[in-house]
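>>> sequence first, predicted coordinates after that:
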Amino acid sequence: MTQIDVNNVLSQMRALSAQASDGMSSATGITSSATSTNSAGANFATLFKQSIGAVAAQQNDAQAQSSAFERGDPGADLVKTSIAGQTADLAFRGLVEVRNKLVDAYTTIMNMPV
């Protein structure tokens, strides 16, 4: 399972923003910037899908551990179950924060005068 790295996502967004602003300086730069942004956008989409999948996997694992503990399975441990639940909760909160930042950025861009 992979962890969500918010700092990595934000640094990628900043790099894309820098590429876009550099590409605006000349007409030839705009076309090359558009192609690099599309490929970088695909990478971001892939990263975001993987992050959502990782969060879902953590939540499923926490639910499975919780169910096993409730059933009284011999291998179920309260501490591991609690940690899995807290990890899944933290990962979900991080994903929600990233989503909120993306929605805020989209809203800001859409409200810019052209």
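Sure thing, it's come through. Source: prediction; values computed, not measured.
>>> CA atoms for contacts and neighbours, from now on please.
Fine.
>>> list the contacts of the closest residue to Ile4 other than its chain neighbours.
Residue nearest to Ile4 in three dimensions, not counting chain neighbours: Ser51, with 5.9 Å by Cα to Cα, 6 or more residues apart in numbering. By Cα atoms under 8 Å, 6 or more residues apart in numbering, the contact set of Ser51 is 2-4, 95.
>>> can you lay out those residues as TSV showing distance to Leu102, neighbour count and secondary structure?
Shown next, in TSV, are the contacts of Ser51 (distance: Cα to Cα, whole Å; neighbours: other Cα atoms under 10 Å; DSSP: H, G, I helix; E, B strand; the rest coil):
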residue	distance to Leu102	neighbour count	secondary structure
Thr2	21	11	coil
Gln3	19	12	coil
Ile4	15	21	coil
Leu95	11	19	helix
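>>> try this one side by side with the last:
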Amino acid sequence: MLPPVDTSNVLALRQQILARNTALQGGSLGGLQNIGQPAQPPAFQTAMQDALKSVSAVQEQAGTASAAFERGETHDLASVMIARQKASIAFEATLQVRNRLLGAYKDVMNMPL
């Protein structure tokens, strides 16, 4: 099962975007003063990394359950099939998120200046 989404990270990222937008519209450097310095990864990046690690863990569990069933270590076919379905759904969700992000990136790149 995927972990619940922490909305506080999303809201904090939104606040950062709004603050930078306000700073850019005001003509000041605001949040851009630290351009040359390494920054902490944005909340979006860490959220995506955590989600991908979670999907990877679900797939690994499904593979382990399948291998155990094939070796005869377990006879619970239902739990193996449930683990495989969870892995499949998690992968499909990840694929859909990737497609949406790619579509949004293409839309932004095709915007006229």
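Yep, it's here. None of these values were measured; they are calculated from a predicted model.
>>> hmm, back to that, helix or strand for the residue nearest to Ile4 of the first structure, just tell me which one.
Assigned by DSSP states H and E, Ser51 of the first structure falls within helix 27-71.
>>> quick one: distance of that helix to the chain centre.
5 Å (Cα atoms, centre = their mean, to the nearest Å).
>>> still on that earlier bit, show me which of the contacts of Ser51 of the first structure is closest to Ile83 of the first structure.
For those, the residue nearest Ile83 of the first structure by Cα to Cα is Gln3; the value is 14.8 Å.
>>> what's the spacing between the closest one and Ser39 of the first structure?
Per Cα to Cα, to the nearest Å, Gln3 of the first structure is found 23 Å from Ser39 of the first structure.
>>> for Met112 of the first structure, same thing?
Counting by Cα to Cα - Met112 of the first structure and Ser39 of the first structure are separated by 25 Å.
>>> which SS state does the closest residue to Ala68 of the first structure other than its chain neighbours fall under?
Among residues not flanking Ala68 of the first structure along the chain, Ala76 sits closest, at 5.9 Å (Cα to Cα, 6+ apart). Following DSSP: H, G, I helix; E, B strand; the rest coil, Ala76 of the first structure is assigned to coil.
>>> please name the residues that touch Ala76 of the first structure.
Ala76 of the first structure sits next to 65, 68-69 when contact means Cα under 8 Å, 6+ apart.
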